[in-house]
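Chemist: quick check, what structure comes out for this input:
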Amino acid sequence: MKRTVSAALAALSCLVILSGCGTMKTSWRDTKKLYRSYINTDPTIDFSEQGISDKGLQRLASLLMPVDERLMGLLRVIGSQDTPPESDWAQQLLSSHDWLSGVAVIDTSGAVVSQAPTASLRPLDFSGLLEFADRYKTRKMGAQVKTDEFGTVVMVAAPYFKENEWAGLVVAFFDPRNLVRFSPEPDALVVLSTDGLVWPGGSGQGEALAGLKWAEMLKGGVQGEVASGGGQYVWQARYLGQLEMVYLTDVREARAKKPEPPKAAPVPTPEPSPADVSPTAAPNP
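Modeler: All right, here's what the predicted structure looks like:
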């Protein structure tokens, strides 16, 4: 690098001294080009790189992110409440997460200590969540998906403690229809879990997809593709307590679209060359 710099500067000096007035302008341009090429090189940016290039994965990400972000936000809030919450805490949680159906505080026997709202149109049985007591004692969360004549409900449980001993659960529960509405196209999104179907979407393939051997498929990774009913589904999984939630969408149409031509990098405006200076004739003696 030092040799290149020295050579370039030497070339510049020689050009200044030896060039005639008529070639001064051309020589300056050549020298400036040499300077930019080897001494003060401009960094280049690849404007064609857009991160995920798979149109199918881009499609899935756009559908699931508004849903998943809200769900993960809920986990952070209830996961940080490790003492018995006050009633106003539950009301604040429902206000900030208006897609929730309710919040219940239960003890280790499953008895409801408090609940908001106090009256529920749907009878709920939280006893199934107590099966994960070993998780709660190590401050891990649990979850359950239940479907009955009233529809599907998702329950997420976080443990609370008294004198550092597990004393019960804070359970947030919701109808998945209230959560998937945040997706730009809820009918294009399928949500299932290792407990069963959560949201069937509008393709009519929800039940068939939920019936696949997900316990085996999820051993191989958290992302993949699967064919069902003539569709090609890309899926992404994440943990919800001990459950794995899986988001899927049919990507045939997204991948069939022709990609838009990449935007060209802006062309830099050339700097104006210095004015051509004519030498001043020496006065006659």
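Chemist: use CA for all of it now, contacts and neighbours both
Modeler: Will do.
Chemist: number of nearby residues for Tyr136?
Modeler: 21 (other C-alpha atoms under 10 Å).
Chemist: another for comparison:
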Amino acid sequence: MWDTTAEYTKETWHTTRDFVDPPPVIDTDSYQFTNPNQEKLAKLISPVDGPLTQLIRFVDDTDTLPGIDWLDLLMARFPWVDRVLVTDEQGTIIFMQPQLPLKRINKPLVFEGVWREISLLTVVDYSDLGPEMYIGRPYFDDVRFGGLIGVGFDPRSLMRLSPDPKALIVIDPGRNVWSLGADVDKKALLAVDWKDLLKDEVHGQIQVGNRYYTWLTRYVGRDQYIYATESVDPNAEGSWWPF
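Modeler: Purely as a prediction, here's the structure:
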């Protein structure tokens, strides 16, 4: 008698619970793109842009002189970060980890901005060993400007997180194109008037020679970079991007 009652109670509980607090159901159809070009680009950049966004937030949340615990947590969470440096208010490096990095700074890093108005800026240093992107932000001693925190990484290391790294292209407008073996005309991509294009657009498709590329802009602080990939179907229409 107890077994029957218990089984009935258990069944009734599950039925009632599903009615009051239904189990979550993910509607995968609502995430489908109508444009195969954007779908391809989204799949390529999702594993890349997620960690980048997390790093931006991590650095942006720091407005005082960081300590060793902050550094340890940074390196543990973002193993693709190559270097961390801290300057004084004059721009002199007072701390750098590692002290002897594999890639030396090729040119002085110049972060130009009014630090009361700007929290994040980027500088890309181009050396013989490849690009190194630095995300920089100010830190303060009470209300006084203390100096800058810089976090550097090779953007190609981040691109390796993509499911198909060779298909992904990242453009530093007016300066360089980053890829991991993509068959791309870098000079032609840089010749695109990105400055004018980005005034009104945040995504789209461009033709370079006989190829078409689907692209999406990405802000890091106030600076813009561009994710791109060769289009699957240049004639495809429709958009899923939420903007």
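Chemist: Gly150 of the second structure versus Phe95 of the second structure, what's the distance?
Modeler: 10 Å (C-alpha to C-alpha, to the nearest Å).
Chemist: again, but for Asp164 of the second structure
Modeler: 29 Å.
Chemist: please apply the same query to Tyr8 of the second structure.
Modeler: 63 Å.
Chemist: do Phe78 of the second structure as well
Modeler: Distance from Phe78 of the second structure to Gly150 of the second structure, by C-alpha to C-alpha: 14 Å.
Chemist: these two: who's more crowded?
Modeler: Gly150 (25 against 15).
Chemist: dump the residue contacts of Pro176 of the first structure.
Modeler: By C-alpha atoms under 8 Å, 6 or more residues apart in numbering, the contact set of Pro176 of the first structure is 152-154, 198-199.
Chemist: find the nearest non-adjacent residue to Arg181 of the first structure, please.
Modeler: Once flanking residues are discounted, Arg181 of the first structure sits nearest to Val67: 8.0 Å by C-alpha to C-alpha, 6 or more residues apart in numbering.
Chemist: so what's the residue count around the alignment partner in the second structure of the one you found?
Modeler: Using TM-score structural alignment as the criterion, Val67 of the first structure maps onto Val48 of the second structure. As a burial measure, Val48 of the second structure scores 19 neighbours (other C-alpha under 10 Å).
Chemist: which residues touch Val48 of the second structure?
Modeler: 158-162.
Chemist: and for Glu244 of the first structure?
Modeler: 193-194, 237-238.
Chemist: next helix or strand past the top strand by length along the first structure?
Modeler: For the first structure, the strand that runs over the most residues, judged by DSSP state E, is strand 151-162. Downstream of strand 151-162 of the first structure, the next assigned helix or strand under DSSP states H and E is strand 165-174.
Chemist: what's the very next helix or strand once past that next one aligned against in the second structure?
Modeler: As assigned by DSSP H and E, the chain's next helix or strand after strand 165-174 of the first structure is helix 176-180. Mapped onto the second structure using TM-score structural alignment, helix 176-180 of the first structure spans residues 155-159.
Chemist: secondary structure element holding Arg17 of the second structure?
Modeler: Arg17 of the second structure belongs to helix 2-20, assigned by DSSP H and E.
Chemist: ignore the last one, Val67 of the first structure
Modeler: helix 55-79.
Chemist: superpose on the second structure and give me the mean offset of that helix.
Modeler: In the superposition with the second structure, the average deviation recorded for helix 55-79 of the first structure is 0.6 Å (mean C-alpha distance after the TM-score superposition for the first structure).
Chemist: check the mean deviation of the following helix or strand past that helix from the second structure.
Modeler: As assigned by DSSP H and E, the chain's next helix or strand after helix 55-79 of the first structure is helix 87-96. Per the superposition on the second structure, helix 87-96 of the first structure and its aligned residues are separated by 1.7 Å on average (mean C-alpha distance after the TM-score superposition for the first structure).
Chemist: now what about helix 87-96 of the first structure, what contacts it?
Modeler: With C-alpha under 8 Å, 6+ apart as the criterion, helix 87-96 of the first structure contacts 100-103, 114, 116.
Chemist: how much does it deviate in direction from strand 165-174?
Modeler: 30 degrees (axes from the mean of the first three to the mean of the last three C-alpha atoms, to 10 degrees).
Chemist: hmm, back to that, name the residues contacting each of Phe95 and Gly150 of the second structure.
Modeler: Contacts common to Phe95 of the second structure and Gly150, judged by C-alpha under 8 Å, 6+ apart, are 85-86.
Chemist: re earlier: from Leu216 of the second structure, how far off is the match of Val67 of the first structure?
Modeler: 13 Å.
Chemist: cool, and His203 of the second structure?
Modeler: Counting by C-alpha to C-alpha, the gap from His203 of the second structure to Leu216 of the second structure is 4 Å.
Chemist: ditto for Asp223 of the second structure
Modeler: 14 Å.
Chemist: from the contacts of helix 87-96 of the first structure, pick the one nearest Leu9 of the first structure.
Modeler: Leu100 (70.2 Å; C-alpha to C-alpha).
Chemist: in contact with the aligned residue in the second structure for that closest one, which residues?
Modeler: In the second structure, the residue matched to Leu100 of the first structure (TM-score structural alignment) is Val81. With contact set as C-alpha under 8 Å, 6+ apart, Val81 of the second structure has these partners: 75, 151-154.
Chemist: with neighbour count and distance to Asp3 of the second structure added, can I get those residues in JSON lines?
Modeler: Below are the contacts of Val81 of the second structure laid out as JSON lines (neighbours: other C-alpha atoms under 10 Å; distance: C-alpha to C-alpha, whole Å):
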{"residue": "Met75", "neighbour count": "14", "distance to Asp3 of the second structure": "56"}
{"residue": "Val151", "neighbour count": "24", "distance to Asp3 of the second structure": "63"}
{"residue": "Gly152", "neighbour count": "21", "distance to Asp3 of the second structure": "64"}
{"residue": "Phe153", "neighbour count": "20", "distance to Asp3 of the second structure": "63"}
{"residue": "Asp154", "neighbour count": "21", "distance to Asp3 of the second structure": "64"}
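Chemist: and Ile78 of the first structure, what does it touch?
Modeler: 158, 170.
Chemist: distance of Val234 of the first structure from Val103 of the first structure?
Modeler: In terms of C-alpha to C-alpha, Val234 of the first structure sits 33 Å off from Val103 of the first structure.
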